[in-house]
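# Sequence below, structure please.
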Amino acid sequence: MNRLYDNLKVDGNPLAYLRLYLTALIVFLADQASKLWIFNNLDMDTGRIVVVEGFFQIIHVGNEGAAWGILSGHSGILTVFALVALAAIFCFRKTLQLKQPLIQWLFGLISGGILGNTADRMIHGHVIDFLDFRFPFEIPILLPDGRYPAFNIADCAIVIGVLSYFLLSCLYENARGRDKTN
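As a prediction, this is how the structure comes out:
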């Protein structure tokens, strides 16, 4: 039991993860402010602002699922999954090397995005998506009919954080492998 408690302590310094907390807060506030503007200024499913004709528009849609509508209608499951993901980030912070500044920023992006979409699910019963792109080509599954599913700032933060962490991990493993062979 002491070992579990030791793992849950915030490493003795409340400012140890300040970059992570600030990044998460900035992402969360930007996400919620943008969604509040959309909620107050565009009608659901019909309101739109054309930014670049035929390519980019701002819309107001509710997504009851995750990416591409996966698990649509299961908001409770997605909320629990999000909270478990946040708890896992905290519990595995040493393994994830969260004391490193760059890693803190990346997990701040991820955490802020998770919090933003989770807040939507809890407040509205769905996530507010509003960035809508259309392309002159299609890619099966990813871009059916040339249209990418609408998304939001939280989604951007999560994707950037996850992909950057994955790339950084691959580069680190590659460099470690070269060090072992030399």
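# From now on I want contacts and neighbour counts done on CA atoms only, so please keep to that.
Noted.
# Which of the helices or strands spans the residue most central in space within the chain?
Relative to the mean C-alpha position of the chain, the nearest C-alpha, by C-alpha atoms, centre = their mean, is the one of residue 158, at 2.3 Å. Assessed by DSSP states H and E, residue 158 sits inside helix 153-181.
# Name the nearest residue to residue 153, sequence neighbours excluded.
residue 31 (5.2 Å; C-alpha to C-alpha, 6 or more residues apart in numbering).
# Please generate a structure for the following sequence too, so the two can be compared:
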Amino acid sequence: MPTLLDHTRALPVWVPLLIAAVLVAADQALKAWALANLTYGAAPIPFLPGLLDWQLTFNTGAAWSLFSGSAVPLAIARLMVGVGLLVYVMVRPQNRFLTVVLSMIAAGAIGNTIDGLRQGRVTDMLHAPPLSAITRALGAGDFPIFNIADSCVVVGTLLLLVASFVSGRERKV
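Have a look, this model is predicted:
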């Protein structure tokens, strides 16, 4: 029985580049839209009422403003991670799941690299009130405003973690 991490079903070597290119393009397009249509410091504008708002902000660090003021060094590190992951999945083809997940993470790293190198900061515009309610309840303040690149990294990493637990259970059975 194949598992999520089974190495028998690889995708063509160009697929990781295509996935990453589409996600980076979507990220950069939404950032350009946000810069043209949203105002920094303005109140959130509902997009999906109660779930997701538009709110323009900038970050010179990483999540929760860790390493603030380090946009260029972080951009270089992100670039190395993004390119490294793409090279890895192209040189050592993985199964479809891992190819997609690692390409998502690479796209997120590259999307935020572009901002860090071009602007010295990352453009964020997605505000999730339900996530802020959770982080405030945990005493961590508001959930950071984020972008598509951030979502690619977080969702890809979570999928990778879930798959590793599922795969571990399947091997024990």
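# Please state their TM-score.
The TM-score (TM-score structural alignment, normalised by the length of structure 2) is 0.80; 160 aligned residues with a C-alpha RMSD of 2.5 Å.
# Tell me the counterpart of the residue nearest to residue 153 of structure 1 in structure 2.
Matched by TM-score structural alignment, residue 31 of structure 1 corresponds to residue 27 in structure 2.
# Going along the chain, name the strands of structure 1.
48-52, 56-63, 127-134, 147-151 (DSSP state E).
# from those, which stretch is densest packed?
strand 127-134 (a mean of 22; mean count of other C-alpha atoms under 10 Å).
# mean offset of it relative to structure 2 (after superposition)
Here the mean offset of strand 127-134 of structure 1 against structure 2 after fitting is 1.0 Å, by mean C-alpha distance after the TM-score superposition for structure 1.
# Provide the aligned range in structure 2 for that strand.
Counting by TM-score structural alignment, strand 127-134 of structure 1 corresponds to 122-129 in structure 2.
# before we move on, back to that, the residue nearest to residue 153 of structure 1: neighbouring residues, count only.
24 (other C-alpha atoms under 10 Å).
# I'd assumed residue 109 was in contact with the residue nearest to the centre of structure 1.
Yes. Residue 158 of structure 1 lies in contact with residue 109 (C-alpha atoms under 8 Å); the separation is 6.0 Å.
# With residue 141 of structure 1 as the reference, name the closest of the strands of structure 1.
Residue 141 of structure 1 lies closest, by C-alpha to C-alpha, to one member of these: strand 147-151, at 9.6 Å.
# Check what contacts that closest one and list those residues.
61, 67-68, 129-135, 138, 142 (C-alpha atoms under 8 Å, 6 or more residues apart in numbering).
# For the helix holding residue 158 of structure 1, which residues meet the burial criterion?
Neighbour-count burial for helix 153-181 of structure 1 flags 153-162, 164-165 (criterion: 16 or more other C-alpha atoms under 10 Å).
# That one versus strand 127-134: what angle between them?
80 degrees (axes from the mean of the first three to the mean of the last three C-alpha atoms, to 10 degrees).
# re earlier: if I pick the residue nearest to the centre of structure 1, what's in contact with it?
109-114.
# Now do the helix holding residue 158 of structure 1: distance to the chain's middle.
From the chain centre to the centre of helix 153-181 of structure 1 is a distance of 16 Å (C-alpha atoms, centre = their mean, to the nearest Å).
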